[in-house]
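1. Got a predicted structure plus its sequence, pasted below:
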Amino acid sequence: MSSREHFDNQQEHFDKQNIATIVDEKKQSAKPAKSNKSQLVKRALSSHSWVGLSVSALMYLVCLSGALVVFYEEFERWEQPVIEEYDDYSTRQIHMAIERFNQRVESTPESIYVVLPTESVPRMHISGDDQEWFINQDGSLSEPPIEGWTHFLKELHINLHLPQTFGIILVGALGAMLCGLIVTGILAHPRIFKDAFIWRPKGSRRIAQVDLHNRLSVWGTPFFFMIGLTGAFIGLVGILILVSASAFYNNDREAVIDEVYGADIEVTQSIEQLNIENALQQLQMTHPNAKPIYMVVQNFATENQFLEIAATLPERLIYSEIYRFRSNGELINHQGMSDGHWGQQLAYSVYRLHFGHFAGMPVKWVYFILGLALTIVCATGVNIWLARRKFTSFINDLWVAVVWGSPLAIVLASISVMTRLSATMIFLVSTVMCIIYALWKKNPPRVKSHLQLLTALVLLVIPVWHHLHFSMSWNWSLVNAINFSLVIGSVIYFWLGLSGNRKPS
């Protein structure tokens, strides 16, 4: 073989080796890309599962109570149905109520609040220094508002009945975790939006739960993320203020609060008689679209006295704008929530956005339905994990007690409306009894059915008891609408309990 032929053979062999190496390198480079995507999905799924499982029971309680709290204004009226209701009010009525209030209290409060009747709550009440009474249409004082079942429901959602500061922070952290669960849930299921309409009700128990969990998650993602984000802000705003004060305001927390919500004012004048009528007229002239919802007499009966009127504005999400007046009714300024910088407007809009208190009853029903959907997502997430296990344990019993015992305990707590027992105590005792029963029975499907039937029975008894206790007529009203809704709920729970459903809780 000539040297030329030998060189050509060597070159051909080298080229083949080089091509093989290049092809192999391409394969190797492609593998990490696929592997990296797979690893991202696995890590997201693992994170989603562990975060969800670690806070599942608390998240479930917060979501369930949140769905109900949307109607807290209606529940407060149902809880005290004999209070006078009216749409209109007069300045004479307000002055008389303030006078009667000061006669009842031992010492005059620095700030006296008068909550005005609105379309959603056509009642009026006056308060100061934790003393409060409803106002009759003639200006006399009626019963004090009670902190009963509705108050228990709000506290369950806001701080889980834990020490207030710790509880609010914990619930805020749950809101942040909900946002994280949404993000990891999307990353863990690359086809989640493509499969948005897949439904396999005849599949295995796990498949049915997976489909229900994923479909509700996809359809409700924008709402769920908004609820988590606003809930995190409401719960963690104290920490945000503390951090901002430390970083930008030399640890002056009041300066941060004043920057976001507006600073208080100081008024020095000779003591004048409070002229509420002139203040309301001034407000009508300068801001005709403003609808007053409450007023505050600050520094009552001193030379620093002034009047604040909080009012809602049409087509705005801010909770209210606050207008300030001298005692004679002369307008001083407004707090700037409606036309301040975007941070102020955003911060003061979070409350209405989170609780759905805008645009009336239709929005409340949308929030209620989507809130129940989020509650179901919480429950099915744990159901999927339980179904994947090859065995059952006490966790199955505990979970069925949480999922179906919590609604029962909340409904039972409403007995406090007729008995004046502690709603919180009824709830806690009922919850413990449900857990003990589930652990003793060791049969989750049977326990589930029993709890559903018992809830149905209580839902049927409550409206009848409420009607008899308050001697209400059966004409159509908000109170009877709620009682009728409870009967509908009873029918649904009876159907669930009798349907022989053997799926996970």
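-> Structure's in. What do you need?
2. going forward, measure contacts and count neighbours with C-alpha atoms only.
-> Fine.
3. Surely residue 29 is within a helix?
-> Yes. Assessed by DSSP: H, G, I helix; E, B strand; the rest coil, residue 29 belongs to a helix.
4. So it versus residue 403, what's the distance?
-> Between residue 29 and residue 403 the distance is 48 Å, computed by Cα to Cα, to the nearest Å.
5. Now the spatially most central residue of the chain. Nearest residue, chain neighbours left out?
-> Centroid check for the chain by Cα atoms, centre = their mean gives residue 66 as the closest residue, at 4.1 Å. Distances taken as Cα to Cα, 6 or more residues apart in numbering place residue 157 nearest to residue 66, at 5.7 Å, with adjacent residues excluded.
6. Do a quick rundown of the strands in the stretch 51-200 of the chain.
-> Counting by DSSP state E, counting those that start in this stretch, the stretch 51-200 of the chain has strands at residues 111-115, 125-128, 131-134.
7. What residues of the second one count as buried?
-> Residues of strand 125-128 classed as buried under the neighbour-count rule (16 or more other Cα atoms under 10 Å) are 125-128.
8. what's residue 235 in contact with, if anything?
-> Shown in contact with residue 235 (Cα atoms under 8 Å, 6 or more residues apart in numbering): 168-173.
9. what about 7 Å?
-> The contact partners of residue 235, by Cα atoms under 7 Å, 6 or more residues apart in numbering, come to 168-169, 171-172.
10. The structure to be compared is supplied as follows:
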Amino acid sequence: MSKPLPLIRSMSWLHAWAGLIFGWLLFAIFTTGTLAVFDDELDRWMRPELAATGPFDADRVTARLLEELPPTPRWIITLPDTRRPQASVGWFQDGSFRLRLIDPATGAELTPRETIGGDFFFRLHYRLYLPGGFGKWVVGAAAMAMLVTLAAGVLIHKRIFKDVFTFRPASSPRRAWLDGHLLAGVLFLPFHLMITYTGLAILYDTYMPAAVDRLYDGSRGSFLAELAPEPPTRPAAGRPAPPAPLEPMLDSLRRPDGSQGVRVIIIDHPGDAAALIQLHDAWDRRLVRIAQVTRFDGVTGIRLSGPEDLRPAHHVQGAMIGLHRVSFADPWIRWFYFAAGAAGSVMIATGLVLFTSRPRKDGDRFPDRVARANVGAVAGLLLACIALLWANRLLPADMPLRAPAELGCFLVVWIAAIIHGFTVPPGRGWPVQCGLSALLCIALPVLDLGSSGGYALDGWRTGDAVVIGVHLSAIIAGLGLGLISLRLRRRLRKEAT
């Protein structure tokens, strides 16, 4: 009977294989989640026709909507903020939900180019851009594997804190990759644990449905109705009535600094004598992401009810969502999240490379297959992401089905990169794909200046943080990828001589 493996050896085996099995998926989740930190900003960049407009004029907007929209039982109006300067209105018509972007100052409809926008990265991050709950389950399994891999990694590294200050890029290839892996992992270890755990916690009812099944007979709707009950409503009166002014209601909920305290306005039975107004407060400066609701009569403007006291569990869950979605943060904290997320991607990528650099037995082709898969899964994803931004500028702005075409460009480039990774040796696949990504990144500002109809140039003239941020980030990423490509090419030439 064989002796049980020592703890460290068992954890090392678990760390390596859990990281490999879920590593490609985790790299995609971390990379797209990193980009999703600035999903609203990317969405603005991908719709250059949406220029900045004036402040939100609630009464002017609602008056115009009453004239233009068909009769509907509810409007959902989203107000602009510092990250999204445009407003929107949603309503149900013919059994489907309609959404219209509107000018916040006038209520006029805005018609920018069709695009999957920055929201694509968010949806790919948390559900793999798949409908239903299957994608969430796959992402949840990967997140659990991430927690296990992190815990095992802490146990197997005895010099974990000393390794934070050790990086030897000029050493042997395996030593350099290992130093990079440890540096990216240990330096941001608290962030990696937090972001992975909160990602699981905010979808607890999806991953741990046993309590809902037991207490609510499997009815998720009943559970949500008790967790966050809808404010009471009333049937339409069937008589038209002039709406009460919205501005006094909004003013009553302004923050002490004078900033807008409302994010969403819901109007039931707009234009009817029984109209009701719900004002959902904004959470852009609050860690706990919970929608507090204040209700007003839609005709008299009388306040009917204010924010309710919520249970501690609501605040805990809201804090989890706030920490993960970084909805409370100023730009500097968002950039920290971006840097930490990028470090997580580096940690995963270097871990995948390390798996293939181990000593292997004669005739063992498995590490070579993994190395080829790494090229398309890692470098190929980066190439597909920057290709998506190029597609947003190169595809005609008035092209039918433009958003699916952007998605098609992303998938075609990624699939082509995966095929390329399997058809050439990894030593050649890495520098080619990293070099191509570097070229596209560095050239993106030039493309933007030449194809956005003055949007990019005006952005630099006016100091638009979105335009400048996208351009500088692309250049920095391009320089980093270019440096990696050059070092890999030099190593390839050195090994060939």
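-> Sure thing, it's come through. The structure displayed is predicted, hence computed values, not measured ones.
11. TM-score, when you put one on top of the other?
-> Scored against TM-score structural alignment, normalised by the length of the second structure, the superposed chains reach a TM-score of 0.84; 461 aligned residues with a Cα RMSD of 2.9 Å.
12. Residue 29 and residue 403 of the first structure - which one has more neighbours?
-> For residue 29 of the first structure versus residue 403, neighbours defined as other Cα atoms under 10 Å are more numerous around residue 403 (22 against 11).
13. what do we get in the second structure for the more buried one?
-> Superposed on the second structure with TM-score structural alignment, residue 403 of the first structure falls opposite residue 378.
14. From residue 305 of the second structure, how far out is its match?
-> Counting by Cα to Cα, the gap from residue 378 of the second structure to residue 305 of the second structure is 52 Å.
15. For residue 167 of the second structure, give its distance to residue 175 of the second structure.
-> Residue 167 of the second structure sits 9 Å away from residue 175 of the second structure, going by Cα to Cα.
16. With residue 261 of the second structure instead?
-> Per Cα to Cα, residue 261 of the second structure is found 52 Å from residue 175 of the second structure.
17. show me what contacts the residue nearest to residue 251 of the first structure when sequence neighbours are not counted?
-> In space, and not counting its chain neighbours, residue 251 of the first structure is closest to residue 245: 4.5 Å by Cα to Cα, 6+ apart. Residue 245 of the first structure makes contacts with 251-253, 256, as judged by Cα under 7 Å, 6+ apart.
18. Just the ones of those residues in helices?
-> Among the contacts of residue 245 of the first structure, the members found in helices (DSSP state H) are 253, 256.
19. quick check, nearest of the contacts of residue 245 of the first structure to residue 104 of the first structure?
-> Distance to residue 104 of the first structure across these (Cα to Cα) is lowest for residue 253, with 35.8 Å.
20. residues contacting that closest one?
-> Applying Cα under 7 Å, 6+ apart to residue 253 of the first structure gives the contacts 241-242, 245.
21. how about it, what's its partner in the second structure?
-> Per TM-score structural alignment, the equivalent position to residue 253 of the first structure in the second structure is residue 220.
22. ok, now how distant is its match from residue 85 of the second structure?
-> Computed as Cα to Cα, the residue 220 of the second structure to residue 85 of the second structure distance reads 35 Å.
23. Check residue 176 of the second structure too.
-> Residue 176 of the second structure is 45 Å from residue 85 of the second structure, where distance means Cα to Cα.
24. Give me the range in the second structure that stretch 430-438 of the first structure lines up against.
-> Stretch 430-438 of the first structure maps onto residues 413-421 of the second structure, going by TM-score structural alignment.
25. buried ones in the matching stretch?
-> So for stretch 413-421 of the second structure, counting by 16+ other Cα under 10 Å, buried means 413-415, 417-421.
26. quick one, longest helix in the second structure?
-> Longest helix in the second structure, counting by DSSP H: helix 465-496.
27. List the residues that contact the aligned residue in the second structure for residue 64 of the first structure.
-> Aligned counterpart of residue 64 of the first structure in the second structure: residue 31 (TM-score structural alignment). By Cα under 7 Å, 6+ apart, the residues touching residue 31 of the second structure are 342, 345.
28. what helix or strand is the closest residue to residue 201 of the first structure other than its chain neighbours on?
-> In this structure, residue 201 of the first structure finds its nearest non-sequential neighbour in residue 208, 5.4 Å apart by Cα to Cα, 6+ apart. Taking DSSP states H and E as the definition, residue 208 of the first structure sits inside helix 205-248.
29. ranges for the helices of the stretch 301-450 of the second structure?
-> 312-325, 331-356, 366-374, 380-394, 402-423, 426-451 (DSSP state H, counting those that start in this stretch).
30. Turn these into a markdown table, including distance to residue 458 of the second structure.
-> Listed next are the helices of the stretch 301-450 of the second structure as a markdown table, based on distance: least, Cα to Cα, whole Å:
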| stretch | distance to residue 458 of the second structure |
| --- | --- |
| helix 312-325 | 30 |
| helix 331-356 | 21 |
| helix 366-374 | 40 |
| helix 380-394 | 16 |
| helix 402-423 | 25 |
| helix 426-451 | 9 |
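31. Compare these and report which one is nearest to residue 102 of the second structure.
-> Proximity to residue 102 of the second structure, assessed across these by Cα to Cα, is greatest for helix 402-423 (19.7 Å).
32. Output the contacting helices and strands for the closest one.
-> Judged by 3 or more Cα pairs under 7 Å, 6 or more residues apart in numbering; DSSP states H and E, helix 402-423 of the second structure is in contact with helix 366-374, helix 380-394.
33. Single out the most deeply packed of these.
-> Mean neighbours per residue, mean count of other Cα atoms under 10 Å, is largest over these for helix 380-394, with a mean of 22.
34. Please list the outside residues in contact with that one.
-> Contact with helix 380-394 of the second structure is made by 46, 406, 409-410, 413-414, 417-418, 433, 437, 440-441, 448, 451, as judged by Cα under 7 Å, 6+ apart.
35. now with 8 Å?
-> Outside helix 380-394 of the second structure, the residues that touch it by Cα under 8 Å, 6+ apart are 28, 46, 115, 406-407, 409-411, 413-415, 417-418, 433-434, 436-437, 440-441, 444, 447-448, 451-452.
36. just stretch 181-191 of the second structure next, same as before
-> Residues from elsewhere that reach stretch 181-191 of the second structure, judged by Cα under 8 Å, 6+ apart: 160-161, 163-167, 192, 340, 343-344, 346-348, 350-351.
37. quick one on the thing from earlier: from residue 158 of the second structure, how far off is the alignment partner in the second structure of the residue nearest to residue 201 of the first structure?
-> Using TM-score structural alignment, the equivalent of residue 208 of the first structure in the second structure is residue 176. The gap separating residue 176 of the second structure from residue 158 of the second structure is 18 Å, by Cα to Cα.
38. more neighbours, the two?
-> Legend: neighbour count by other Cα under 10 Å for residue 176 of the second structure and residue 158, higher for residue 176 (17 against 11).
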